[in-house]
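Novice: Next comes the sequence, and after it the predicted model I'd like to discuss.
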Amino acid sequence: MEFRADAVALARSSGRPVAQVAKELGVNHETLRTWVRKTEEAERPGAAAKDAPSWRNRWRGSAPARAARVAGDARLAGRIRGVHAASGGVYGSPRVHAELREAGTMVNRKRVERVMREHGIVGRHQRRRYRTTVPARAAAVPDLLRRDFSIGRADERWCGDATYLPVAGRWMFLATVIDIGTRRVMGYSMAEHMRGGRDTPVDHHPGPPGGLYHVRQRETP
C-alpha cells in the first residue's frame, strides 16, 4: 500500500505523463492510471466521509515527501540494475548492496532488498553442487606422482580430472587430460553426465609411453 500511495503521489505531482512515470517505476501504466483514478475519487467531497479529516490532511501534506521517496527509489533501481547487469544477473541484494556502498552510494541494505523486490530484480540462485571426486570402491592405488605438478619434460607425466560448468542453463561435465610438463591439453570430453565411455579422453589417451598417468580415484555413477 505504501508503494501504491507513493506512486500515485509521484504521478500527480511530477507533471509528467502517467505512462512515463509507470515505466520508471516498473509498473503497468494502466494499473497506475487506475490507482490515480481511485485516489481522486476517494478525495471527492462526500466520497470518504467516514475518514477522519486529520488523516486526509496528513496524507495530502506528506505527498511531496512520498513523491521524493518514490523518485529516489526509481534512481536507486537504475543503479541496482547497472550493478546487477554487470554481474551477469548473478548478484543478489547482499552483493548489490556491497557494490553500491563501495561505489559511494550509502544506502540501507533493507532498502536495497525492497527496491529489488518491487522492481523484480532477482539474483541467480546457487544451483545444485555436484561431487566429481568420491571414494572409490576399488582398492587404493599408490600416489606415484606424490602431488608434484611442477613443469618438466613433455610426455613424462599426464594428469586427468573432471569438473562441471553451467552451459545454457544446465550443467555440463568436462573431463580433460593435461600434460603436466607442458600444460598442454591432450584431450577433453563434455557430457551431461559423469559416466565413462568410448568418448572420454581417457579412452583416446591411455597415457604417455613409458610415463606416468595420474587420475584421482572416483566412482562411476
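Specialist: On my side now, so go ahead.
Novice: okay, CA-based contacts and neighbour counts for the rest of this
Specialist: Fine.
Novice: Was I right to think Val8 contacts Trp35?
Specialist: Yes - Val8 is within contact range of Trp35, at 6.5 Å (criterion: C-alpha atoms under 8 Å).
Novice: Second structure follows, compare the two:
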Amino acid sequence: MEQLRSLIQNLCNTDEEWSSIVQKYIKDHTEPQNKDVLKAFDDFMECVCEKYKICPADLENKLIEWLGEDAEWIFKLIKDTLYAYIELQEYRQLANKNEEKAKQLLKYIFDNAIIRYDPEFHLQYKKWRFNSPKQLLRIASIFRGLTEYYIERRYTTHAIKKDLLKETGISDTVCDYYIEIYEQNYTTMQLNYVVMQMREEREKDGCR
C-alpha cells in the first residue's frame, strides 16, 4: 500500500483542491487549468483499480483512513470503472475450474445473445452451473456490450485483446478464443450493428 500512499501524496502536492477539481471534471468535463491533476489522478486510479481486484475490503479501509469523506465517491468510481470485471466474477470462477467449459459458454453466448438472439437463452443457466438465470444474463450482457464497443470502433484484434484482458481479467487462452469467434463472425456482427443503428434512427424520427 506504500505505492498508493505515495500516489495520494502526489495528488495533494499537485493541487490541494484535487478532489473538487477531479469531481468537477467528471461531472461536466471542464478542463482544469492545472492539467497535471488529471495525470496524477489517472496514475492513482490505475493503482487503486489493480488493488481492488486483489482485495476490495482492504482497499476500502485504506481509502477511508487516508482520504476520509473522499473515499466514498472514489470507491464508487472504482466500481464503475471495473463494472465489467466485477460482473464477470462468476465467469472467471468457471474458467478457473474448467477453461473448456468457459469457452463453450462463450460460444453459447455468441450464438444466442450476440450474433443471433434467443429470448429464452438464459433459462439454460443450470447447464453452466449457475444459481440463477440472472447470472447468465449479466455475463451475456457484458460480452455483448464489449462486442458492440469493438464493432463500433472497428478495433483490431491486437486492440481487442489488450482491452479484453484489462476489462475482464479472463485468461489469455479464453481471450484468444473470444477473438477467434469474433473474427469468424465479424461481417455478420458488423451488419447487425448497422441495421440496429438504422432502426434506432427511424425510431427517433418517428418520435419527432
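Specialist: Structure's in. What do you need? Computed from a predicted model, the values in this text were never measured in an experiment.
Novice: TM-score of the superposed pair?
Specialist: TM-score for the superposed chains, counting by TM-score structural alignment, normalised by the length of structure 2: 0.25, backed by 83 aligned residues with a C-alpha RMSD of 5.3 Å.
Novice: circling back: okay, Val8 and Trp35 of structure 1: which has more neighbours?
Specialist: Val8 (26 against 17; other C-alpha atoms under 10 Å).
Novice: Can you classify His214 of structure 1 by secondary structure?
Specialist: strand (DSSP: H, G, I helix; E, B strand; the rest coil).
Novice: which residue is nearest the centroid of structure 2?
Specialist: Ala84 (3.2 Å; C-alpha atoms, centre = their mean).
Novice: so how many other residues sit close to Leu32 of structure 1?
Specialist: If you count neighbours by other C-alpha under 10 Å, Leu32 of structure 1 ends up with 21.
Novice: how far away is it from Glu41 of structure 1?
Specialist: 14 Å (C-alpha to C-alpha, to the nearest Å).
Novice: And for Gly72 of structure 1?
Specialist: 27 Å.
Novice: Against which helices or strands is the one helix or strand His84 of structure 1 maps to packed?
Specialist: Using DSSP states H and E, His84 of structure 1 maps to helix 63-86. Secondary structure elements in contact with helix 63-86 of structure 1, counted by 3 or more C-alpha pairs under 8 Å, 6 or more residues apart in numbering; DSSP states H and E, are helix 2-13, helix 18-25, helix 93-102, helix 109-118.
Novice: Need the contact partners of the longest one.
Specialist: Here helix 2-13 of structure 1 makes contact (C-alpha atoms under 8 Å, 6 or more residues apart in numbering) with 17-18, 21, 25, 32, 35-36, 39, 63-64, 66-71.
Novice: Try it again at 7 Å.
Specialist: Val18, Val21, Trp35, Val36, Ala63, Arg66, Ala67, Val70 (C-alpha atoms under 7 Å, 6 or more residues apart in numbering).
Novice: Within the helices and strands, which one has the fourth one?
Specialist: Under the criterion DSSP H and E, the helix or strand holding Val36 of structure 1 is helix 29-43.
Novice: Taking helix 2-13 as reference, get the angle to that helix.
Specialist: Calculated by axes from the mean of the first three to the mean of the last three C-alpha atoms, to 10 degrees, helix 29-43 of structure 1 forms an angle of 80 degrees with helix 2-13.
Novice: and the angle from the helix or strand that comes right after helix 29-43 of structure 1 to helix 63-86?
Specialist: The helix or strand immediately downstream of helix 29-43 of structure 1 is helix 53-61, counting by DSSP H and E. Using the same axes, to 10 degrees, the inter-axis angle of helix 53-61 of structure 1 relative to helix 63-86 is 50 degrees.
Novice: Show me which residues of helix 53-61 of structure 1 are buried.
Specialist: Buried residues in helix 53-61 of structure 1, counted by 16 or more other C-alpha atoms under 10 Å: none are found.
Novice: do stretch 49-68 of structure 2 as well
Specialist: For stretch 49-68 of structure 2, the neighbour count (16+ other C-alpha under 10 Å) marks Cys49, Lys51, Tyr52, Leu59, Glu60, Leu63 as buried.
Novice: same deal with stretch 181-198 of structure 2?
Specialist: Neighbour-count burial for stretch 181-198 of structure 2, counted by 16+ other C-alpha under 10 Å, picks out Tyr182, Tyr186, Met189, Gln190, Asn192, Tyr193.
Novice: Not counting sequence-adjacent ones, nearest residue to the second one?
Specialist: Meaning Tyr186 of structure 2. In space, and not counting its chain neighbours, Tyr186 of structure 2 is closest to Ile151: 8.0 Å by C-alpha to C-alpha, 6 or more residues apart in numbering.
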